[in-house]
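In: need a structure here:
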Amino acid sequence: MEQQVHFTTLATADLDAARRFYVDGLGWRPLLDVPGEIVFFQIAPGTVLAFFEAGKFAQDLGRGPARPAVSGVTLAHDVADRDAVTALVDVMVAAGGTVLTPPEEGAFGGVFHALVADPNGVVWEVAHNPGWSVGADGTVHLG
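Out: Below is the predicted model:
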């Protein structure tokens, strides 16, 4: 198996709230939006993030009407500097997000970051990491 992920799909209890947060609040453009079911966003070349209505997500997994919850997962968005961390947190809050950790020095690796939950509890880390970069060929460099 090649070392790559093309889709990340998250069960979402309130798909309309997710749509309002990402589309209306953050200005993301859906790749495909099926009302009442799923919304897909292309987040990088060849990579899609999807929010799938939780009941339909469970049905797709063959688990009936149980509503799976997102747990032990964060999505991270790196920005150019510390001020950009604070600015993006402000945008996310205005879009309906909840600050879990305000912008602060991280405990690891010189990162300045904040944690914000979307309306369905998906946790985003907004960070400035001076050790993070992406080369012209798309290769990620850490440290």
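In: for the rest of this, base every contact and every neighbour count on C-alpha atoms.
Out: Will do.
In: packing partners for the helix or strand harbouring L10?
Out: Secondary-structure element containing L10, defined by DSSP states H and E: strand 7-12. Based on contacts counted as 3 or more C-alpha pairs under 8 Å, 6 or more residues apart in numbering; DSSP states H and E, the elements that strand 7-12 packs against are strand 47-53, helix 54-60.
In: now the strands for the protein?
Out: Along the chain, the segments classed as strands by DSSP state E run 7-12, 32-34, 38-44, 47-53, 74-78, 98-105, 112-117, 123-128, 133-134, 140-141.
In: hmm, back to that, distance from the strand holding L10 to the middle of the chain?
Out: Centroid displacement of strand 7-12 relative to its chain, using C-alpha atoms, centre = their mean, to the nearest Å, is 10 Å.
In: over to stretch 22-30?
Out: 12 Å.
In: list the buried residues in it.
Out: By 16 or more other C-alpha atoms under 10 Å, the buried positions in stretch 22-30 come out as Y22, G25, L26, P30.
In: let's see this one next to it:
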Amino acid sequence: MDARVTFITLGVRDLAATRRFYVDGLGWEPAFEAPGEVMFVRVGPAVMLSLWDRAAFEAEIGATQTGPGVPPVALAHNMPDEAGVDRVIADAAAAGAEIVALPARREWGGYSGYFADPDGFRWEIAYNPGPLGVELMRDAGLA
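Out: Below is the predicted model of the structure:
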């Protein structure tokens, strides 16, 4: 098996609210939609974010973890500079995201902040000036 991810699937409570957040709020373009069931958004050349109605998700995969706390997953979106991090965090707040950590310089040498989408999934928005961060921005055509 190759080391590769092509879909990241999140089971969401309210697909309509999730669509409003990502499409109407953040301006992302769906690549595929089955209303009330699932929506795919291309987030990389060969990567889709799949936002799947939780009931359908559980019917196929099994019961999801419940209870208080943060879902045990975080997604990251890197930017080529600190100003880009600030801009994305502001855009997410305007779209209705809960800002859970304002952008700040981190001990690992970068700059990042976090927001939560309507289901509480955490997004890290980061500027990573290290070699791997520079490589990722170059590969994304942003450096």
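In: just send the strands of the first structure back as JSON lines, with mean neighbour count too.
Out: Conversion of the strands of the first structure to JSON lines gives the following (neighbours: other C-alpha atoms under 10 Å):
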{"stretch": "strand 7-12", "mean neighbour count": "18"}
{"stretch": "strand 32-34", "mean neighbour count": "12"}
{"stretch": "strand 38-44", "mean neighbour count": "18"}
{"stretch": "strand 47-53", "mean neighbour count": "20"}
{"stretch": "strand 74-78", "mean neighbour count": "14"}
{"stretch": "strand 98-105", "mean neighbour count": "16"}
{"stretch": "strand 112-117", "mean neighbour count": "23"}
{"stretch": "strand 123-128", "mean neighbour count": "23"}
{"stretch": "strand 133-134", "mean neighbour count": "12"}
{"stretch": "strand 140-141", "mean neighbour count": "10"}
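In: so for A84 of the first structure, which of these sits nearest?
Out: strand 123-128 (7.9 Å; C-alpha to C-alpha).
In: got the angle for that closest one vs strand 74-78?
Out: With axes from the mean of the first three to the mean of the last three C-alpha atoms, to 10 degrees as the basis, strand 123-128 of the first structure and strand 74-78 are set at 20 degrees to each other.
In: now strand 123-128 of the first structure on the second structure. Mean distance?
Out: In the superposition against the second structure, strand 123-128 of the first structure averages 0.5 Å from its aligned positions (mean C-alpha distance after the TM-score superposition for the first structure).
In: residues making contact with that strand?
Out: In this structure, residues lying in contact with strand 123-128 of the first structure by C-alpha atoms under 8 Å, 6 or more residues apart in numbering are 73-82, 84-85, 88-89, 111-118.
In: go on, stretch 135-142 of the first structure?
Out: The list of residues contacting stretch 135-142 of the first structure from outside it, by C-alpha under 8 Å, 6+ apart, reads G131, W132, S133, V134.
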